[in-house]
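Q: quick check, what structure comes out for this input:
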Amino acid sequence: MDKIISSVAHEIRNPLTSIKIYTGQMKNKLDNKEFMIAASEDIPDEIDRIDGLIKEFMEYTSPRNPVIVDINLYEEIINSIKLVKLQIKNIEVIIDIDKSYSIKFDISQFKQIVLNILLNSKDAVKEVESPIIEISATENDEDIELYFKDNGYGMDADDLQYIFEPFYTTKISGNGVGMFVVKQIVDENGGSISAESDGEEKGMCIILKAKKGELNEEQIVNS
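A: From the prediction side, this is the model:
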């Protein structure tokens, strides 16, 4: 917890410093149109950074108990993708999931982890000419394994081992909280999560294991 609090303080201090610089100069630059425009654009962005960090931190420190139910895996993946369709509109998303697969998971928390993983993949493929995110699933004795694979530039072994650690990130603008929260949620729902990479320029694969559920009659009709 000491490490987390120290990291939060560090992450908040950066945007606060930027805001302080702007506001400290503002009274002397009220007639400087370019400065005032820059301030009006940058200050809200810095405040959003702080707000986003606090929200994700609170998700970790005060998580609600999951309400675990049987959910149709394919349907919830589709529903989750709809929430970020604008952010990933230029990315080809390939889904290969049997529509009969059901898992035991909290619905809203499942959406949260899918969104985090998709947005993480979006950042990973932003420099790729033909970006692709593949989502597939396989069935085992007691689990469903869900795979999220992108064709981004991947991570080397040294970085990969820390992907689920709090505040570890290789992104310039990232805070390293998203994937950490994903792991916490998966653990609380009785699953497990891991990451694999084929190395630079070959992308990365996030593997989520969730307990198998049972489709009810309504789910069978809808699927």
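
Q: could you use CA atoms for every contact and neighbour count after this?
A: Will do.

Q: helices and strands around the longest helix along the chain, which ones?
A: The residue-count maximum for a helix in the chain (DSSP state H) belongs to helix 33-61. The helices and strands touching helix 33-61, judged by 3 or more CA pairs under 8 Å, 6 or more residues apart in numbering; DSSP states H and E, are helix 2-26, helix 178-188.

Q: go again using 6 Å as the cut-off
A: Judged by 3 or more CA pairs under 6 Å, 6 or more residues apart in numbering; DSSP states H and E, helix 33-61 is in contact with helix 2-26.

Q: got the contact list for the helix it packs on?
A: Identification of contacts with helix 2-26 by CA atoms under 6 Å, 6 or more residues apart in numbering yields I43, E46, I50.

Q: what residues of the longest helix of the chain count as buried?
A: A39, D42, I43, E46, R49, I50, L53, F57, Y60 (16 or more other CA atoms under 10 Å).

Q: quick one more, to check against the first:
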Amino acid sequence: MSVLLTMIYSPSAYIHLLNLNFTHHVLPSMVEVTMVYAVGLLAGYLSGKLKKEKLKVEKVSSEMLELERQIAHDDRLRVLGQLSAGIAHEIRNPLAAIKSGISIIKSGKSNDQVIDILSSEIEHLDKFIDRFLQYARFGTDQKNHINLSHFMMELTELIKLAASRKHVQIKLTTNVPEDTCLDGDKNAIKQALLNIAINGMEACADKTDALVELAVDITETDIIFYISDNGHGVSEKNIQTIFEPFFTTKAEGTGLGLALASKIAREHGGKLSVENLEQGCCFTLQIKRGC
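A: Below is the predicted model:
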């Protein structure tokens, strides 16, 4: 490498060395040759080192990609394990009750209470399967242009109906400009917000002044829904896992309501988050606006 660089960058040095009649040029030429050789050696060394470093980087990159694939694989297995455990739990308990009820009926000791229990457990199973299928579906193909004002009128009626059944007060701050809209699956977004509202109602149901508030904020790029309650809030240990499927602190909960709401938010390019308030907590659903 150094010889090649010398010949390329300083051919005059060789000419002067060969022409011994011009002795006053020999010493400078020798210095020039030596310097070029030094540069060539340095360039060769750096080139070799660069090549080695490149190979190291490629090896590390390959190892990192393999590690990422392994982590993704492990995460999928972990999620699959959680789903399997959740499904087994949600199905096994009703099936055990149904099995016991059938045994009682077979023994001839059936009564209305047994029939009611069987009906309740079957309804629980049906609701769970419906929720799970909603969560498991791949994306949404029903995205349309949604008028936000009309959407909020429909949503508030559903929330009011649910609140009346649970004896919870509702405060609505949902006045929006008539021309505001969003793009998405109207029923899915409505389901997400209703799930969050019902979760809030259940969180404060044991209070005499149970209250759930719904508000909307509109920015240049987003529509932000706030649903808050005056319940007991979310414990710090649960705040990171509250949107995972089958996570629930309720005896009768499936753990799919908030998981489904979070999934719907992601499918619409948005996000769902929660923060504790002085009393209760506030869920924030942020979705890109359409116009």
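
Q: TM-score for these two?
A: The TM-score (TM-score structural alignment, normalised by the length of structure 1) is 0.85; 208 aligned residues with a CA RMSD of 1.8 Å.

Q: picking up where we left off before, which among the buried residues of helix 33-61 of structure 1 gets closest to I107 of structure 1?
A: Distance to I107 of structure 1 across those (CA to CA) is lowest for Y60, with 17.7 Å.

Q: need the helices for structure 2, in chain order.
A: Counting by DSSP H, the helices of structure 2 are 2-9, 11-18, 26-106, 112-136, 148-166, 186-203, 257-267.

Q: V216 of structure 2: which of these is closest?
A: helix 148-166 (9.3 Å).

Q: picking that back up, would you format the contacts of helix 2-26 of structure 1 as CSV with distance to E75 of structure 1 included?
A: Output for the contacts of helix 2-26 of structure 1, formatted as CSV (distance: CA to CA, whole Å):
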residue, distance to E75 of structure 1
I43, 39
E46, 36
I50, 33
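
Q: circling back: now the angle from the longest helix of structure 1 to helix 178-188?
A: Orientation check (axes from the mean of the first three to the mean of the last three CA atoms, to 10 degrees): helix 33-61 of structure 1 against helix 178-188 gives 20 degrees.

Q: quick check: angle from helix 33-61 of structure 1 to helix 2-26?
A: Interaxial angle, helix 33-61 of structure 1 versus helix 2-26 (the same axes, to 10 degrees): 160 degrees.

Q: now check structure 1 for the residue matching A163 of structure 2.
A: If you follow A163 of structure 2 across to structure 1 using TM-score structural alignment, you land on I88.

Q: identify the residues contacting that match.
A: Applying CA under 6 Å, 6+ apart to I88 of structure 1 gives no contacts.

Q: now with 7 Å, please.
A: For I88 of structure 1, the contacting residues are K122, by CA atoms under 7 Å, 6 or more residues apart in numbering.

Q: swap in the one 4 residues further on?
A: For E92 of structure 1, the contacting residues are P131, I132, I133, taking CA under 7 Å, 6+ apart as the criterion.

Q: turn those into a markdown table, columns for distance to K111 of structure 1 and neighbour count.
A: A markdown table is the format used below for the contacts of E92 of structure 1 (distance: CA to CA, whole Å; neighbours: other CA atoms under 10 Å):
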| residue | distance to K111 of structure 1 | neighbour count |
| --- | --- | --- |
| P131 | 22 | 19 |
| I132 | 20 | 21 |
| I133 | 17 | 21 |
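
Q: residue in structure 1 matching L258 of structure 2?
A: Looks like L258 of structure 2 aligns to M179 there (TM-score structural alignment).

Q: mind listing what that match touches?
A: Contact analysis of M179 of structure 1 by CA under 7 Å, 6+ apart lists N116, I163, F164.

Q: coming back round to it: can you say which of the helices of structure 2 is nearest to E278 of structure 2?
A: With CA to CA as the measure, helix 186-203 is the member of those nearest E278 of structure 2 (14.5 Å).

Q: what span of structure 1 is the closest one aligned with?
A: Taking TM-score structural alignment, helix 186-203 of structure 2 hits residues 107-124 over in structure 1.
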